[in-house]
Structure formats: structure tokens, C-alpha cells
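Asker: Dropping a prediction and its sequence here:
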Amino acid sequence: MTRQTKQETTCPMDALLRLLMGPWTTHILWILRQRGPLRFGVLKREVCGISSRMLTERLRTLEEAQIVFREYYPSVPPEVTYGLTRRGLELREVLDALDALARCWNTEDTNGESISQELSRSVTN
């Protein structure tokens, strides 16, 4: 049996999850899902804490995967807008389900501590 490299996979689910699990990726997709097409600067402000370099890298990866489109307008200054493609819009239900689950998990448990606080504590220990 030969070993597969990181890039090679026979499982479509694995390839999709690797793409979506990249740093900041789901956050970027969620913002584009909620707000629609956005200019680069607006998107950067919405994704608190991301560097311009990382945002550019993530957007290029998503553009290559045909999940995000890039629209360039030759103006002064140049205007670049990013939004979800038809393929990206197919992720709506998945993103909405993840949002619902995150909100559910963020509710308080019986000890009065939110699950997200509990997870944060366990990660730091």
C-alpha cells in the first residue's frame, strides 16, 4: 500500500474539510454568507485579527476552489470585491447549521458556565 501525500486524497469529504478547516476560512465564508459581496478592506475589518496577507492567501485559496469570486474594478484607488460563487452559495445550509450549533453550544449549561468558556479553559490547560 502506498502512502498518500497531503494533497492527494481519495475521499471527497476529506478534501472539502481540509479546505474549509484552513485558518479563518469558515469565518470569511460566514461573513460573505451574511453580508454578501464585500470590498477587501471591509472584509478585513469584519474578520477581526486577520492580517492582510492571511486574508489574501485565504481568498486566493477559496477563489482557486471556485467558492469565492474576485471582481476587480480599475478605478483610483482600485476596487476589489469578493463574494460567494454558485458553489460557495451551496454552503449556505452547512454554514447556517454550524451557526445554529455554535449558538446552541454557547448557551449556558447546568453549572452556569457556557460550553465555549469550558472549551477555552480546557484548551489552555
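Answerer: Thanks, I have the structure now. If you're wondering where the values come from, they're calculated on a predicted model, not measured in any experiment. Numbers count the residues shown, from 1 in each chain.

Asker: When you work out contacts or count neighbours from here on, use the C-alpha atoms and nothing else.
Answerer: Fine.

Asker: element containing the spatially most central residue of the chain, please.
Answerer: Nearest residue to the geometric centre of the chain (C-alpha atoms, centre = their mean): Thr26, 1.9 Å. Using DSSP states H and E, the element containing Thr26 is helix 25-35.

Asker: try this one side by side with the last:
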Amino acid sequence: MLKIKKVTNEPSCPVDYAFKRIGGKYKGRILWYLHLKTVMRYGELRKTLSDITPKMLTQTVRELEDDGLIHREVYHEVPPKVEYSLTETGAELIPFIDYLRIWGENQIEKERIKR
């Protein structure tokens, strides 16, 4: 008899689930800057993340919004105004991102001392 595997969309590993939501070059930085500034417009994010292309920024903020980590507020005016802020779920990540920031600073300092 042929067995059929049941496919589910449920995450199998919490660590994998978390890194899929915040992994990548820009997501953690966007969350961190939104924490520091509370609310940022698209142009502010673009200036703050000078190494990101407009296409990548748009894709990344959409993913963060789809994952419920940031809120996108659209103001129907001319010119269009869009503001981004952390959701409650996004804000829960800040202590962990801050810990990673501190760890990164320490590692950079250790590398500097080695040279």
C-alpha cells in the first residue's frame, strides 16, 4: 500500500522559523532603526540603509509587514506618504537584536585588537 505524506505549513523548528522572519542582510537593521526612531518614512529608511537598492528595500519591508513585524501606514495625500513602525510582535524582537548588536560590537573589538 502506498503511504502519502501529510504536508503541513506548520513550522518544524522554532529557530528556523525565527531566522526566516528576521534573517537576511537588512531585516534586523530595519527593525533596529524603527526601534530607534519609532516611525520612519520610506525615504528615511533608504537614506539610513545606504547600501540597499529601492527594489530590495520595498521587498524587505513587504516581507516584514507580511510577517507582522512592522506596520505600514499609507496617507492618501499628494505626494504619497508612507510611514513604517514596529508592531508589538516586532518590538518583542528588540531585546534580542540589541543583544546581537552588543555581541557584534564585542567581536569587532576583538578583531581590531588582533590586528
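Answerer: Here it is on my side, so go on. Fair warning: this is a prediction, and the values are worked out from it, not measured in the lab.

Asker: Kindly provide the TM-score of these chains.
Answerer: After superposition, the two chains reach a TM-score (TM-score structural alignment, normalised by the length of structure 2) of 0.85; 111 aligned residues with a C-alpha RMSD of 2.3 Å.

Asker: circling back: other residues contacting the helix or strand following the helix holding Thr26 of structure 1?
Answerer: Next helix or strand after helix 25-35 of structure 1 toward the C-terminus (DSSP H and E): strand 38-39. Residues from elsewhere that reach strand 38-39 of structure 1 (C-alpha atoms under 8 Å, 6 or more residues apart in numbering): Leu32, Glu79, Val80, Thr81, Tyr82, Gly83.

Asker: where's the fifth one relative to Arg18 of structure 1, distance?
Answerer: Spelled out, it's Tyr82 of structure 1. Applying C-alpha to C-alpha, to the nearest Å, the value for Tyr82 of structure 1 to Arg18 of structure 1 is 21 Å.

Asker: Among these two, which residue is more densely surrounded?
Answerer: Using other C-alpha atoms under 10 Å, the more surrounded residue of Tyr82 of structure 1 and Arg18 is Tyr82, with 19 against 12.

Asker: residues touching the more buried one, list them.
Answerer: Counting by C-alpha under 8 Å, 6+ apart, Tyr82 of structure 1 has contacts Leu32, Pro37, Leu38, Arg39, Phe40, Val68, Phe69, Arg70, Glu71.

Asker: Map the fifth one onto structure 2.
Answerer: The one in question is Phe40 of structure 1. In structure 2, the residue matched to Phe40 of structure 1 (TM-score structural alignment) is Tyr42.

Asker: pretty sure that match is touching Val82, no?
Answerer: Yes - between Tyr42 of structure 2 and Val82 there is a contact at 6.5 Å, judged by C-alpha atoms under 8 Å.
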